[in-house]
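> predicted model, plus sequence, below.
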Amino acid sequence: MTGSAAAPNRDPRATAARQRWPELARGLVGACHPVPGLAVTVVAVVLAAGVGLGAGQVALLGAAVFTGQLSVGWSNDWIDAARDRAVGRRDKPVAAGSVPLRAVAVAASAALLATVVLSLLLGLLPAAALLVGVAAAWAYNLGLKATIWSGATYLLAFGALPVAPYVALPGQPWPPWWVPVVAALLGFGAHFANVLPDLRADAETGVRGLPHRLGPRTGVIVMAVALAAAAVVLGIAPATTSAAFALTSSAVGVTLAVATGVSAVRAPRGPLAFRFTMAIALLDVVLLIAVTN
């Protein structure tokens, strides 16, 4: 008796779903704004390790910050989907159609829930510091980005972030006053570096935050001044630093701030200025750790 085995039944919907998963994953990665999210997470982890948190707490804080950044990135593309489509933002996965809006909405909500849980595992005070920053970022996405208060959300979010590692230490010590000030100034500069490439597209959809109201030329100046001020405060405020350290760190910070401003002028639509800002932030965290240990 001869014959051939019957071909296995294949569910076309299951096959299509398997084929779509890689595309969905790539879309979600692109929609979470990975570069700034990872940069903020690395800065937070380096600071947490530098102030003396144990490995487990450093990992927990890093996970809380990372999921918070995921929620902020995904919520940005979720909330701005119609606006991004209107101006033809092909770099935005939702606007380009490579990831469904519902998927990004679910991902943003899940990440927000995760960051709340992870933050609370660190304790009430660290959680409050971390969640204040996440709330400020969501408020920006939900509408403050189009108001004169757009910069205030960055001041609050970045100023609150370094408080969390300190108050997670035994005894919950408050950081020196200049730590959140430096972080807030860096965040304010980052706001301008992040928005300047999108001024024209934002204007077409009615977004008029602080950088839009000041204009590109003044915006570059404000950005450079904020970044330079962060370096100067970090150089002169700690009581334990020498005059040589204060002069050197201030000079390096001011030079990098000027370089960031120049890059924003020469490539106003490129990401270089924002990446310069993240590099300055990481350098300032390293210097901060050096002067507090």
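Received, thanks. Residues are numbered from 1 along each chain as shown.
> could you use CA atoms for every contact and neighbour count after this?
Will do.
> okay, and the residue lying closest to residue 24 once chain neighbours are set aside sits in which element?
Distances taken as Cα to Cα, 6 or more residues apart in numbering place residue 99 nearest to residue 24, at 5.6 Å, with adjacent residues excluded. For residue 99, there is no host helix or strand (DSSP states H and E).
> now residue 173, what's its secondary structure?
coil (DSSP: H, G, I helix; E, B strand; the rest coil).
> now do the contacts for the residue nearest to it when sequence neighbours are not counted.
Closest residue to residue 173 apart from its sequence neighbours, by Cα to Cα, 6+ apart: residue 167 at 5.4 Å. Counting by Cα atoms under 8 Å, 6 or more residues apart in numbering, residue 167 makes contact with 125-126, 173-175.
> just list the residues touching residue 49, thanks.
By Cα under 8 Å, 6+ apart, the residues touching residue 49 are 55, 58.
> how near is it to residue 57?
Distance, residue 49 to residue 57, by Cα to Cα, to the nearest Å: 9 Å.
> before we move on, what about residue 31?
From residue 31 to residue 57 the distance is 28 Å (Cα to Cα).
> can you check residue 39 too?
Taking Cα to Cα, one finds residue 39 at 19 Å from residue 57.
> okay but residue 250 is in contact with residue 232, surely?
Yes: between residue 250 and residue 232 there is a contact under Cα atoms under 8 Å: 4.7 Å.
> and the comparison structure, right after this:
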Amino acid sequence: MPRTRALVRALVLASHPGPTAAVSMFAFAYALGAGAGVPLAALVLVAVMAGQLSVGWSNDWIDAGRDLAVGRADKPVVTGAVSPPALRAAALLAAGACIALSLALGPAAAVVHLVAVASAWAYNARLKSTVWSWAPYALSFGLLPSVATLALPDPVPAPAWTTAAAALLGVGAHLANVLPDLADDAATGVVGLPHRLGRRATSLLSVALLLVATTIVAVASSVPVVLAVVAVLAAVVLALSGALAALTRPASRWPFLAAILVAALTVVLLVVG
């Protein structure tokens, strides 16, 4: 039993629980805001969570060799708490659950969600090491709102401005997430767009994208002006604090957490509007 608990804990940690929970809850909240009832929104939640679990586990499985090479002590596969084959099995099982749950949302929503998840797997498998590292984030996050709206009884794609804002949030989060790992990534041959831009340019671009996304939603959605202004100002503070942390404390995870909080603010505007 202790060994089982230890394995479960390792799998939870290897799933990238913060981003997995955040993306899943954002999808749930947006589904509710788009008019889905609680049962349908809950189905969106579990389908998205299954996809995110598969992405998180596949990331640590595929990167196991690189993480071992640089001694990433925060990774369960490096500490020996879980093996690469176990991560591979978990990722494939989660992917199978994602397919089944996505199909339950309807054919259009299923296709869009599975394309989004496949895009994230493509990032893990190859694209993270190329100048196109940003593209899977733009595609996957941009498609996410439409997973909810296409699952409605009268399926429609999400509005273009919502799709654009979600895509910008995804790319901004990607840039912020990579910042603490620039050196380790470069040492193991991972040279994506942030590595090519450098720390300063990546930090500033992340801030710009996050703030543009929040501003788009604040302007395009039907939220009270006071709420829109407060949300944009809060996003400015969070994004700038993340950039400052990235430039002064390279190992800090605050830039990515700040990006998630900016995304949360933006989702609140979407739901309220």
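Now that the structure is in, tell me what you want to look at. Fair warning: this is a prediction, and the values are worked out from it, not measured in the lab.
> that older thread, and residue 31 and residue 57 of the first structure? Which one has more around it.
Counted by other Cα atoms under 10 Å, residue 31 of the first structure and residue 57 do not tie: residue 31 has more neighbours, with 24 against 19.
> who's in contact with the counterpart of that one in the second structure?
In the second structure, residue 31 of the first structure lines up with residue 14, judged by TM-score structural alignment. Residue 14 of the second structure makes contact with 56-57, 60, 75-77, according to Cα under 8 Å, 6+ apart.
> secondary structure for those residues - can I get that in JSON lines?
JSON lines is the format used below for these (three-state DSSP):
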{"residue": "56", "secondary structure": "helix"}
{"residue": "57", "secondary structure": "helix"}
{"residue": "60", "secondary structure": "helix"}
{"residue": "75", "secondary structure": "coil"}
{"residue": "76", "secondary structure": "helix"}
{"residue": "77", "secondary structure": "helix"}
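> if you map the residues you listed onto the first structure, which are still there?
Cross-checking these against the first structure gives 56-57, 60, 75-77 as conserved contacts, using both residues aligned by TM-score structural alignment, their matches' Cα atoms under 8 Å.
> quick check, nearest of those to residue 253 of the second structure?
residue 75 (14.6 Å; Cα to Cα).
> how near is the aligned partner of the closest one in the first structure to residue 229 of the first structure?
Counting by TM-score structural alignment, residue 75 of the second structure lines up with residue 92 in the first structure. Plainly put, residue 92 of the first structure is 33 Å away from residue 229 of the first structure if you go by Cα to Cα.
> ChimeraX command to pick out the buried ones of the contacts of residue 167 of the first structure?
The following ChimeraX line selects those of the contacts of residue 167 of the first structure that are buried, judged by 16 or more other Cα atoms under 10 Å:
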select :125,126,175
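> can you put the contacts of residue 167 of the first structure in TSV and add distance to residue 21 of the first structure?
Formatted as TSV, the contacts of residue 167 of the first structure follow (distance: Cα to Cα, whole Å):
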residue	distance to residue 21 of the first structure
125	39
126	36
173	46
174	45
175	44
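> closest to residue 69 of the first structure out of the contacts of residue 167 of the first structure?
Of all these, residue 126 has the smallest distance to residue 69 of the first structure: 16.2 Å, by Cα to Cα.
> quick one: residues contacting that closest one.
119-120, 163-165, 167-168.
> for residue 10 of the second structure, same thing?
Counting by Cα under 8 Å, 6+ apart, residue 10 of the second structure makes contact with 76, 81-82.
> pick out whichever of these sits closest to residue 257 of the second structure.
Within the contacts of residue 10 of the second structure, proximity to residue 257 of the second structure (Cα to Cα) peaks at residue 76, which comes in at 20.7 Å.
> residues near that closest one, how many?
22.
> kindly report the same for residue 178 of the first structure.
Neighbour tally, residue 178 of the first structure, other Cα under 10 Å: 17.
> for residue 233 of the first structure, see how far away residue 265 of the first structure is.
Counting by Cα to Cα, the gap from residue 265 of the first structure to residue 233 of the first structure is 25 Å.
> I misspoke; the intended subject was residue 170 of the first structure.
Distance of residue 170 of the first structure to residue 233 of the first structure, computed by Cα to Cα: 27 Å.
> which one of the two has more residues nearby?
Neighbour count, other Cα under 10 Å: between residue 170 of the first structure and residue 233, residue 233 has more, with 18 against 9.
> which residue lines up with that one in the second structure?
Counting by TM-score structural alignment, the partner of residue 233 of the first structure is residue 216.
> tell me who's in contact with the residue nearest to that match when sequence neighbours are not counted.
Once flanking residues are discounted, residue 216 of the second structure sits nearest to residue 165: 6.4 Å by Cα to Cα, 6+ apart. Counting by Cα under 8 Å, 6+ apart, residue 165 of the second structure touches 142, 212-214, 216-217.
> in which helix or strand would I find residue 165 of the second structure?
Residue-wise, residue 165 of the second structure maps onto helix 160-178 under DSSP H and E.
> check the mean deviation of that helix from the first structure.
Compared with the first structure after fitting, helix 160-178 of the second structure has a mean deviation of 0.7 Å; criterion: mean Cα distance after the TM-score superposition for the first structure.
> same check, this time on stretch 107-123 of the second structure
Averaged out, stretch 107-123 of the second structure is 1.0 Å away (mean Cα distance after the TM-score superposition for the first structure).
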